[in-house]
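Participant: could you look at this predicted model? Sequence included:
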Amino acid sequence: MSAAASALVPAAVTAAGTGSGDAANVGEPWLNIAIFGGFVAITLVIVLRASRNNRSAADYYAAGRSFTGGQNGTAIAGDYLSAASFLGIVGAIAINGYDGFLYSVGFLVAWLVALLLVAELLRNTGKFTMADVLSFRLAQRPVRMAAATGTLAVCFFYLLAQMAGAGGLVSLLLGINDRLGQSLVISIVGALMIVYVLIGGMKGTTWVQIIKACLLIAGAGVMTVWVLALNGFNLSELFARAAEAGGAELLAPGNQYGVSEASRLDFVSLALALVLGTAGLPHVLMRFYTVPTAKEARRSVVWAIWLIGVFYLFTLVLGYGAAWLIPREQILSSPGGVNSAAPILAFELGGPVLLGIIAAVAFATILAVVAGLTITAAASFAHDVYANVIRRGRVDPDGEVRVARITVVVIGVLAIVGGIGVQGQNVAFLVALAFAVAASANLPTILYSLYWRRFTTRGALWSMYGGLGSALVLIVFSPVVSGAETSMFPDADVAWFPLSNPGIVSIPLGFLLGILGSLSSRRAEDPALAAEMQVRSLTGHGAEKASDH
């Protein structure tokens, strides 16, 4: 670091001992716990107040369809801006520079697909879950079962990322550097998540997401202005200092995805997963049902695009700010690895108080996202599998909600166990796997159902199971799981698929199987239902009864 740059570094940097890599001394644990406790207490009060109006399945699953487009758009941003967006992307930029920012670009561009192709039509044709749309004109039971399977798989991968982020973040702030302590932290986060969803349902979860989105964007904005002020509000100066501290390769493409032919293919695969995955994410799709009309659903997406876009510009500054102020070795050796760059940067800028506030916001971020994921997975199992497959529609709403609450507990336990297993993985990378599964298993059937009258039940089943199965198989036998130092199981080696993201194979395969399955079907689906679905998707006529068939 140059002398001029050193003079601008806040005093907290010296106190932290930036070169030491001693993560246990970052911040004041008692202060962090106090701020955490305050955030948790406030959000629990909000959830309790919101839960008073949960009188029906529509209240529990879709918040009574009572939110405006602006409110829902803010909640979507709160749902979408997860630990991957804040912790993972800032860390990825700090370590890999330009290539790390590609995550932000992909996550944002993906919303154009959701806005132009999915949001309004989905709101018109569904009721509570993605399966309501897919099963409208296809065979109810097999399609709902397949859709629920895909939903649970995507939610599980997403939950793994949030749990990994929570474990690394809280362990960093409390000075916990052993695996047992981090496992305990993940267990506590999972327990809080279960409480939120059991009590508040979608309405409580939505309000937590709205508050969390405002706090996260405001907190990231304060840190961004602070970093820019240290560089005279000159972005080029920041880039130059980051390159001087972390290496000139931070400013050039190819630091992560250009070192080999396989890495270039991995980038294409990642790009496909990120751009196409959002429109197939069940917890994002479910948010379109919390507004009263399709117009508000479209307005929600526009609001979300603006908020998310501004935030991702912040991550560019924060990532290069972390590369400038924090030695690479300190980031990599801290609890949570690359995910610790953002909270350590907060400490470097404003000391223990700013660290505590930013970390508490990030913690609230994780809680809000995991709550949204959990209620989506629970709704899918209770509404699609239990109510419509097992009970064939002969179940009262109270019984359905009761099963959903039991499912919340089961999913929470599974998320805790899985989160313990993926400690240390980059959360942005883990989320990219969830996007790949969503784009492979869910998006083809959604688009074909909405736009292709010839689409059949066989096509839907082939597409969903084929896309999901191929994505999961390729992930299991990829360097993500084994065969590399950064794998989940570094001591094992069963990897034969060379890429870390399966999207380049599994996404086209999901689309292709949908076509082949439909064209090979001997019997076409009811053309009257196909025509009715088209009218309903475009006009919204009868939208509230879209899942009654």
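Facilitator: Great, that's in hand.

Participant: please make it C-alpha for all contacts and neighbour counts, starting now.
Facilitator: Fine.

Participant: what about stretch 499-507, distance to the chain center?
Facilitator: 18 Å (Cα atoms, centre = their mean, to the nearest Å).

Participant: what does it contact?
Facilitator: 262-263, 265-266, 268-270, 272-273, 432-433, 436-437, 439-441, 467-468, 470-471, 474-475, 478-480 (Cα atoms under 8 Å, 6 or more residues apart in numbering).

Participant: another one to put next to it:
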Amino acid sequence: MTVQIAAPVSGNPTLNVGIFVVFVAITLYIVYRASSRNTTAADYYAAGGGFTGVQNGIAMSGDFLSAASFLGISGAIAVHGYDGFLYSIGWVVAWLLSLMLMAEMLRNTGRFTMGDVMSFRMNQRPVRAAAAVSTLVISLFYMLAQTAGAGGLVALLLNVNSKVGQSIVIVIVGLIMIFYVLVGGMKGTTWVQIIKAALLLLSVTMVTVFMLGKFGFSFSALLERATENSPLGQGLLGPGGSYGKSNLTKIDFVSLALALVLGTSSLPHVLMRFYTVPNAKEARRSVVWATWCMFVFYLSTLVIGYGATALVGSSAILHAPGGENSAAPLLAFTIGGTVLLGIVAAVAFATILAVIAGLTITASASFAHDVYANVMRRGQADTRSEVRVARMTAIVIGVLAIFGGILANGQNIAFLVSLAFAIAASANLPTILYSLYWRRFNTTGTLWSIYGGLGSCLVLIVFSPTLSGTSKSIFPSVDFHWFPLDNPGLVSIPFSFLCGLVGTLVGGESGDSGKQAEMEVRALTGIGVGT
């Protein structure tokens, strides 16, 4: 029989807020101390390349392990079982692609942003503008999911059930994040992410151990109880709980998996972290450390998700404020009471803050470095004005993310993030791979690939069930969808590769052979890095 928990379960709101305030106070102090060294664009964008591979790997995991991972995946496993865990598998496997194909070459051929690589041997101005547009759109989609997660979490922890109250909290979280970026730059943000990653891994490991201890450290006993507390029964342990109901949902799963695996290696805020280390060797070490951190984390979410079903029950989770996203906090309250709930709450808030800060600095750096410095000022901008523009852009991006999070409040954040992955894989991955590995690739192909992938993905999202036509849509009361899949990756990613191929053949220009040779040598050897 399902264990029912009266909703909302907030524990002690004062304790929850107190732990979070302590974290914010400590990290704000660290950010303030780090800000004294932000004297150049390299310091502000890439922390002067001064982090080791170990530090950057932990920070990278902190940057990547978002509220979607902590709250969304745990909830998806609790409600949908096996199908929810497929998010975790896709994201772990994706880092192998990044390690083998991307990390070293990206570190060797760029300086601050993804646009450095895409435009290296192309016509600088249009390509940098296209790279900046792609970065801004992806970052906004990702931040929308994180700020939406903040609203759902606060609803559960502080008993704030009104949309107005949740919106106020989203605004507060967004303002703190903007302060991190404005003051600390990449160095301050990186230290926030390192601290947050350590706290997150410690918290999920602790909850996992407590959870297994309640069942005599028998995972089989935990799974058996979980099946009893779920309407899916034994189906909770096998595929089909969410994506196996029809041929269409199976195709939708393939589309989701493609977006998760290919999107990770093309997320701008992940790619930018390769420039915070001094060389390609440390970039590879970063990916290895990040992969291990995420491997431990996602194994823990498997226990936490099924544990939430076992002790809380999927029905109670769905009816709690925050819906699926409330599974991990509800479990923490069940096994550890108010104190553990407060710790988990603080870590979840810290997760949201750190990830949004990383996304904001990536978006602002792309606009300032690619658009302002290299498109508008044709490479003649001084460092001081470039950093000033980056900070102004951070404010604008932060405000847009706040409004987007208010609009998307209540959606499953793991699913919302998967849309950002689809956009990244569609707009960025084909362009980056073509740039690094295809000598004939030219400016026309680059522009067709970026805009073709970005445009097709956005159009399909707008006219998919994500926005309208179902009870789970962002706008459930209207129906203007005609594309049947929730995630457009299966169509938009191959379309982007095709656009890059056709654009290159149609464009006809051969490009600068000297630049092509220089890029190949630099990518493989690291000679000339940073110039």
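Facilitator: Thanks, I have it. If you're wondering where the values come from, they're calculated on a predicted model, not measured in any experiment.

Participant: hmm, back to that, now the contacts of stretch 499-507 of the first structure: which count as buried?
Facilitator: When the contacts of stretch 499-507 of the first structure are checked for burial by 16 or more other Cα atoms under 10 Å, the buried set is 263, 265-266, 269-270, 272-273, 432-433, 436-437, 439-441, 467-468, 470-471, 474-475, 478-480.

Participant: tell me how far stretch 202-214 of the first structure is from the chain's mean position?
Facilitator: Mean C-alpha position of stretch 202-214 of the first structure versus that of the full chain (Cα atoms, centre = their mean) differs by 15 Å.

Participant: now the corresponding residue of the second structure for residue 489 of the first structure: closest residue in space that isn't a chain neighbour?
Facilitator: For residue 489 of the first structure, the aligned residue in the second structure is residue 475 (criterion: TM-score structural alignment). Nearest residue to residue 475 of the second structure in three dimensions, chain neighbours excluded: residue 468, at 5.1 Å (Cα to Cα, 6 or more residues apart in numbering).

Participant: give me the distance between that neighbour and residue 417 of the second structure.
Facilitator: From residue 468 of the second structure across to residue 417 of the second structure, the span is 18 Å (Cα to Cα, to the nearest Å).

Participant: ditto for residue 180 of the second structure
Facilitator: Taking Cα to Cα as the measure, residue 180 of the second structure falls 22 Å from residue 417 of the second structure.

Participant: the more surrounded of the two?
Facilitator: Higher neighbour count among residue 180 of the second structure and residue 417: residue 180, with 28 against 23, using other Cα atoms under 10 Å.

Participant: correct me, but the more buried one touches residue 358?
Facilitator: No: using Cα atoms under 8 Å, residue 180 of the second structure is not in contact with residue 358, being 9.4 Å away.

Participant: mutual contacts of those two, please.
Facilitator: Residues touching both residue 180 of the second structure and residue 358 (Cα under 8 Å, 6+ apart): residue 189.

Participant: next, count neighbours for residue 335 of the second structure.
Facilitator: When neighbours are defined as other Cα under 10 Å, residue 335 of the second structure has 17 of them.

Participant: got it, and the one 5 residues further on?
Facilitator: Per other Cα under 10 Å, the neighbour tally for residue 340 of the second structure reads 21.

Participant: that one contacts residue 331, doesn't it?
Facilitator: No: using Cα under 8 Å, residue 340 of the second structure is not in contact with residue 331; the gap is 9.5 Å.

Participant: what about the helices in the stretch 401-549 of the first structure?
Facilitator: For the stretch 401-549 of the first structure, helices defined by DSSP state H, counting those that start in this stretch occupy the ranges 427-441, 443-451, 457-476, 503-519, 527-539.

Participant: may I see the ones you listed organised as JSON lines, with distance to residue 63 of the first structure added?
Facilitator: Shown next, in JSON lines, are the helices of the stretch 401-549 of the first structure (distance: least, Cα to Cα, whole Å):
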{"stretch": "helix 427-441", "distance to residue 63 of the first structure": "24"}
{"stretch": "helix 443-451", "distance to residue 63 of the first structure": "23"}
{"stretch": "helix 457-476", "distance to residue 63 of the first structure": "28"}
{"stretch": "helix 503-519", "distance to residue 63 of the first structure": "32"}
{"stretch": "helix 527-539", "distance to residue 63 of the first structure": "22"}
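
Participant: among these, which is nearest residue 151 of the first structure?
Facilitator: helix 427-441 (7.9 Å; Cα to Cα).

Participant: by how much does the closest one deviate from the second structure on average?
Facilitator: Compared with the second structure after fitting, helix 427-441 of the first structure deviates on average by 0.3 Å (mean Cα distance after the TM-score superposition for the first structure).

Participant: many thanks, we can stop here.
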